[in-house]
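Colleague: Predicted model, plus sequence, below.
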Amino acid sequence: MPVKTIESGTVADAYIDLLADRGVDFLFANAGTDFAPLIEALAKFEGQGRKMPRPVIVPHENVAIHMALGHYLQSGKPQLVMVHVNVGTANAMCGLMNAWRGNLPVLFTSGRTPYSEEGGVLGARTGEIHWPQEMRDQGAMVREIVKWDYEIPNATVLEQSVDRALALTMSEPKGPVYLTLPREVLAGPVENFTYTSPSRRLPSTPPFPDLNAIDRAAELIAKAENPVIVSASVGRDWDEPAKLAALADVFAIPVTQRKPRYVALDSEHPMHLGYEPDALLADADLVIVIECDVPWIPNKKAPGKETRIVHLGVDPMFTSYPMRAFATDIAITGAAGPSMAALTAALETRVAGARDRIDARRKRIAERRATQRERWAAALEKAKHETPINPLWVTYCLDQVRGEDDIIIKESPIAYEQLTLKKPGTMFFTGAAGALGWGLGMALGMKAAAPEKRVICTVGDGAYMFGNPIPAHYVSQAEKWPILTMVFNNAMWGAVKRNTHEVYPSGYAAKSNREPLTYFDYEMSFEKAVEVAGGHGEKVSDPAKVPQALERALKVIDVEKRQSLLNIICKGP
């Protein structure tokens, strides 16, 4: 096999060379005292014109890790994040949680506090902080939410460590891995360091479904009167929507998504029945759950006791969840794409025997879909002149000006039903663990991966503050990655208010109409924040002015190549 050799240098040199060879494009980093050998290596590579991951300064770790995740969702390649020992790791924990629950790969790394006190080795302790920062087991901080963690001890296992990290993060179910790199190890010398290129340690192939189980599921579908597909994460891989469309169409199975994370099905497809599974569960005699961790809320609306349930996904039992006990008649382990294709093929052999049932169902779905769309249009008509501005109206206005390839990040109350979602990879709701503040970083990472595309980041006011906006705006300006940020400013934690009312519908909080710990009592001028990084900011409080404000903001991005932010004073729940 072909090999490459570094005749002399440091472990840090070998590490950077190896990462570049393995196709890592970016190093999103917030540096500390542990970075010294790495910074020296990057400066050497830059001075010598050698290929290396592009280093990007990100002034907060939460932004950095979400940038790496966003880049993956556009490029399909995991990226490198490096943070400062335990404190940097702690700041990135929310991003790790979102990556873990969302099955998103990232090579997450940190330095490790130098362990040598007396000197005599390059990289030993040189500052007071090197004593109080050391932990007995730094990896324990993240062990529950990563697929693998390891501390690189020396150059001997460097190639194996990097390759194992990249292979594991990209093997299904995908997820983050954590490497720690002691300063003394990175600073250590290497002579005639050789490694295989390309790597011979590749990710495992995605799981293929048991065809006997597929056949049993097809038989249930063929006999069902009212089957329904419920999904959340179909569409992470961009070939999946076409396969879901074929599956839904062959047997006229309506598709509904619960808090969809991606574009799973063209919203104009005749089997697309919106984003409220509960409305279909009451009549369903078969529910096909595809890559969805929470297909229904049991104490709100669940399928009938006689309804058959099929779960399908790379881990259909969601084994990393401490408790998840949804009814399961068949659980099929397999990647969504090939599993849906296999199920479609099995159903095609059964079409002739169910033609009348399929045709009748197709007609019912068309009628139900038409009624649903009429209801959506009526809600929009009611909302368009409301003040404070209704998010339905903002969503509609956004949909009118966005291009088909524009990317929308949804960490806000924008309404799915007012968006025309056709192309895979153009809508993302990826805070899978509920760790707010992911939107800005994701948007910047996607812009880095696809600079030719417009990226529109929609966030609530709380999510905007969680997202470390000043660091994010800095990165946008410094790296020339202009995005549009739309802040839906309702001066409250909407989810907190809703859930308090659900638990105590007639309680003191509901009667007060001003629930404690829910409202922001001071109106924030978020439009000013982007100006510190040279961006365009604008406050919008009149619903009639939303279209023009959007046009101005997008013009700044397209023509002036500067980031824009709209602070939209909007209605809460």
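Modeller: Great, that's in hand.
Colleague: CA atoms for contacts and neighbours, from now on please.
Modeller: OK.
Colleague: mind listing the helices for the stretch 101-250 of the chain?
Modeller: Ranges of helices in the stretch 101-250 of the chain, per DSSP state H, counting those that start in this stretch, are 158-170, 183-187, 211-223, 240-250.
Colleague: Present those as CSV; the columns should include distance to residue 366 and mean neighbour count.
Modeller: As requested, the helices of the stretch 101-250 of the chain are exported to CSV (distance: least, Cα to Cα, whole Å; neighbours: other Cα atoms under 10 Å):
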stretch, distance to residue 366, mean neighbour count
helix 158-170, 40, 21
helix 183-187, 63, 24
helix 211-223, 19, 18
helix 240-250, 12, 21
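Colleague: so which of those comes closest to residue 354?
Modeller: helix 211-223 (6.6 Å; Cα to Cα).
Colleague: burial of residue 400, as a residue count?
Modeller: A total of 13 residues lie near residue 400 under the criterion other Cα atoms under 10 Å.
Colleague: ok so, going back, and the helices of the stretch 101-250 of the chain as TSV, adding distance to residue 521?
Modeller: Listed next are the helices of the stretch 101-250 of the chain as TSV, based on distance: least, Cα to Cα, whole Å:
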stretch	distance to residue 521
helix 158-170	43
helix 183-187	46
helix 211-223	53
helix 240-250	43
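Colleague: ok, and here's another one to check against it:
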Amino acid sequence: MTRAERWYTTSTAFLEALAEAGVRYVFANLGSDHPGLVEAYARARDEGRAGELPELVICPHESVAMSAAQGYAQASGRPQAVVVHVDCGTQNLGGTLHNAAKARVPVLVFAGASPVTQDGELPGGRNEFIHWIQDVPDQRGIVRGYTKYDNEIRTGRNVKQLVHRALQIACSEPAGPVYLVGAREVMEEHLTPVPGRAELFTATTPGALAPEVAARIADALAGARNPVVVTSNLGREPDAVVELVRLCERLAVRVIESVPMYVNFPADHPLHAGYQWNTPAPNPALTEADVILVLGCEVPWIPSLNRPAGNARIFVVDADPLKERTPLWHVPAELYARANPGLAARQLADEVAAGPVRAEDVTARYARSVADHDRRAADRARKARPRPDVITPEYLAVCVHDAIDDETIVLSEAITNFGVVSEFVPRSVPGTLFGSGGSSLGWHAGAAIGVKLAVPDRLVVSLVGDGTYLFGVPASAQWTARRYGAPSLTVIIDNQGWRAPKLSTLAVHPDGVAAANDDFGVGFAPGADLPGVAAAAADAWAHTVADPAELPPLLTEAVKVVRDGRSAVLAVRVPPV
């Protein structure tokens, strides 16, 4: 037996399996349950084999680790791994696991488990008081509402099979996170090295529309007076955007991006009909539509606020068209089809390309779309005019847009200013916009690290609220970014409070006491030096600005700082909540 084989354990095999499956990074928050992993990494470095294992990225907070893995997967299309400490670390993942689940992003989470022996029966048995405290009845149950698959590693002899199966499930549509646990004794088990067979665990191939279904939808679109596509996540596959453009240009179909988490359709295209968030009024493009294709979309509209006309024909196409893990969800469609949105867009584009079109109708629709697109552009320009006394969110967003280029990757987590970021920092290049996909705040902080590691030659800019910035555990995130050479620019839209709970309360109780007394409990007084957190933790460039005239030059300076390799945080004071 060679020296390497003598020390070959389940932990070594686990890390090898991740590497075999294409995992580049393990974002880790280590604990007492991970001696086997720590030793496996140390031995690999000592023996000159470190390059054979995924690179270990230490994250002082679990939410940063999970968001970094999600960001990397979103930017690269390849799943990454997260290592956390037993039940405590699993719970600290919290909302970030929700984000990955709702965004359908593949991430493998591994957590240790309390040792299963206490009298010295096996290596790795209990020898610290926390091993009793952390022994909970159903650790895997903590995550079961958010994972596609969970399992326990009970022996090292099939650990590679379990890892490859978990990643196979994570990457198969609809994608999502998976969770494995393993006790210390199991992770310390000595094994005979066995190569994995990752090529036998490929993800399921994307589903296509049945030919008759594709023909039915294509005929409906071709025969419509005012066809519309509503989408939010088709752009998770950048090539799908090209196919959607091809489909829409053939018939002059307008596109609404509802709660977009990606670039789904070029913002500068005349057929782009705008964005829909918590829009409190009917969307004209939606109410006028007689045929609507909901293509890769989670929430196409809010029924009580902006639903389409009652006689509109609606078709829903998605990898999960019924949102089977969402207890209450319904779009009144005449057809629901399970298919990959990008593949479906290509099929429909091929169908309409081969069929006849009413040229005069297409020309007239296109002309109306151009006019509407120009009108909305003029309206944006009016709203974004600088004021001498205050920085508005619209002006801030325009200044950010002017300071970056078309290839810059924007992470949007601006919450009540989501719509402002969409409209005033428009993205047209696929793969240059990402959102969390969920509603747990703070995703941007770790995601910026993951995105930068995935595409190191690109500028990464996050636009976030001040509350969101704090949710991101900025000290931990900025430290991690500095250690691993992943600088980014964070622009804080600082309204000194939580605006979202105030708007939610006003929507339900417009004439209530909270409204009458302006008593919402959402202010952040006394104010804090938010950029100073990043400066203290990671020597980041840090500034706060309230003067409109100072904003453009500060943004220019911040962008240069980041391109030169140092993170930057700029807090921009806007009217307070």
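Modeller: Ah, there it is. Every value quoted in this text rests on a predicted model; they were computed, and no experiment measured them.
Colleague: Drop the TM-score for these two in here.
Modeller: After superposition, the two chains reach a TM-score (TM-score structural alignment, normalised by the length of the first structure) of 0.95; 562 aligned residues with a Cα RMSD of 1.5 Å.
Colleague: hang on, the earlier thing: of all the helices of the stretch 101-250 of the first structure, which lies closest to residue 112 of the first structure?
Modeller: Closest among those, using Cα to Cα: helix 183-187, at 6.5 Å.
Colleague: helices or strands up against the closest one?
Modeller: Packing contacts for helix 183-187 of the first structure, counted by 3 or more Cα pairs under 8 Å, 6 or more residues apart in numbering; DSSP states H and E, involve helix 11-21, helix 36-48.
Colleague: still on that earlier bit, I'd like to know which of the helices of the stretch 101-250 of the first structure lies nearest to residue 325 of the first structure.
Modeller: Residue 325 of the first structure sits nearest to helix 211-223 of all these, at 19.9 Å, using Cα to Cα.
Colleague: What helices and strands are in contact with the closest one?
Modeller: strand 330-333, helix 336-348.
Colleague: could I get those as a markdown table with distance to residue 377 of the first structure and mean neighbour count?
Modeller: Formatted as a markdown table, these follow (distance: least, Cα to Cα, whole Å; neighbours: other Cα under 10 Å):
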| stretch | distance to residue 377 of the first structure | mean neighbour count |
| --- | --- | --- |
| strand 330-333 | 38 | 20 |
| helix 336-348 | 32 | 21 |
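Colleague: Is it possible to get JSON lines of these that adds distance to residue 497 of the first structure?
Modeller: Below are those laid out as JSON lines (distance: least, Cα to Cα, whole Å):
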{"stretch": "strand 330-333", "distance to residue 497 of the first structure": "36"}
{"stretch": "helix 336-348", "distance to residue 497 of the first structure": "36"}
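Colleague: so which of those comes closest to residue 237 of the first structure?
Modeller: helix 336-348 (8.1 Å).
Colleague: so how far is residue 254 of the first structure from the aligned partner of residue 545 of the second structure in the first structure?
Modeller: Superposed on the first structure with TM-score structural alignment, residue 545 of the second structure falls opposite residue 540. Distance of residue 540 of the first structure to residue 254 of the first structure, computed by Cα to Cα, to the nearest Å: 38 Å.
Colleague: So for those two, which sits in the more crowded spot?
Modeller: Neighbour count, other Cα under 10 Å: between residue 540 of the first structure and residue 254, residue 254 has more, with 25 against 18.
Colleague: Might you report the residue contacts of that one?
Modeller: Shown in contact with residue 254 of the first structure (Cα atoms under 8 Å, 6 or more residues apart in numbering): 227, 228, 229, 248, 271, 272, 273, 365.
Colleague: give the contact list for the counterpart of the last one in the second structure.
Modeller: Alignment note: residue 365 of the first structure maps to residue 369 in the second structure; criterion TM-score structural alignment. Residue 369 of the second structure sits next to 254, 270, 271, 272, 273 when contact means Cα under 8 Å, 6+ apart.
Colleague: and if we set it to 7 Å?
Modeller: Counting by Cα atoms under 7 Å, 6 or more residues apart in numbering, residue 369 of the second structure makes contact with 270, 271.
Colleague: any idea which helix or strand comes after the helix or strand harbouring it?
Modeller: Element membership for residue 369 of the second structure (DSSP states H and E) is helix 359-383. For helix 359-383 of the second structure, the following helix or strand on the C-terminal side (DSSP H and E) is helix 393-403.
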